[in-house]
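> Any chance you can model this:
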Amino acid sequence: MSSTTRVASVAELENVFQQELATDLWAAAETAFALATRSRDLGEWEKSREWAKQCLTLLAGFPDETEGDVATKRVSVGGVPLPNYLHEGVLRDRFGDID
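The predicted structure is shown next:
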């Protein structure tokens, strides 16, 4: 028996992102990463880059001195797997030059 998880649509993730902006900025950064990944997987390169930039902007508001500072709180968002750690280096590694 296999279990498949439905991956959320970009629109669904965008709704989650908007809610998280008002309540939990770290969660919003994780969702922005998921949106960048989902957009990239759909071949929407410019949108992917915009979401990666949004994630980077949100991350700038958090400390990043220790692994605990940059450890993700969730394993996935909307069926999109998250890395164990979320910081500028991971974003640049996954999405290239996003400035």
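
> When you work out contacts or count neighbours from here on, use the C-alpha atoms and nothing else.
Fine.

> Residue 69 reaches residue 63, doesn't it?
Yes: applying CA atoms under 8 Å, one finds residue 69 in contact with residue 63, separated by 6.0 Å.

> Now do the nearest residue to residue 86 once chain neighbours are set aside against residue 18, distance only.
In space, residue 86 comes closest to residue 70 once its chain neighbours are excluded; the distance is 5.3 Å by CA to CA, 6 or more residues apart in numbering. The spacing between residue 70 and residue 18, counted by CA to CA, to the nearest Å, is 22 Å.

> Alongside the first, I'd like the structure of this one:
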Amino acid sequence: MTNQTRQASAQELELIFQRELATDRWAATETAYALAVRLRDAGDWPKSREWVQQCLQLLGGFPSETEDQVATTRVAVGGVPLPNYLHAGVIRERFGDLG
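This next block holds a predicted model:
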């Protein structure tokens, strides 16, 4: 795993995502969010949209009735700060039309 605060490339984050998807779906969801942010900030709107959709799809598989269920487990992924809570409302707020 890379250092959570080091600025990872989108390619590195994609590799991390693939590894996490097989072992820890919540971590993979957090990494998908980080990829969406990284690509949006780089101006790659189509790829960012893909990762927003991936994040939303993964979030759909988790309960979201309580704060504990949507609390992120890391502060940052690959240098991208994570929100304290990760759910569809946060995605729509942060990504607007991309979500």
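
> now for the helix ranked longest in structure 1, which elements pack on it?
Looking across structure 1 with DSSP state H, the single longest helix is helix 25-41. Contacts defined by 3 or more CA pairs under 8 Å, 6 or more residues apart in numbering; DSSP states H and E place helix 25-41 of structure 1 against helix 10-23, helix 45-59, strand 76-77, strand 80-81.

> Just put those in CSV and tack on mean neighbour count.
Shown next, in CSV, are these (neighbours: other CA atoms under 10 Å):
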stretch, mean neighbour count
helix 10-23, 14
helix 45-59, 20
strand 76-77, 18
strand 80-81, 16
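
> Could you export these as CSV, including distance to residue 35 of structure 1?
Formatted as CSV, the helices and strands packed on helix 25-41 of structure 1 follow (distance: least, CA to CA, whole Å):
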stretch, distance to residue 35 of structure 1
helix 10-23, 7
helix 45-59, 6
strand 76-77, 9
strand 80-81, 9
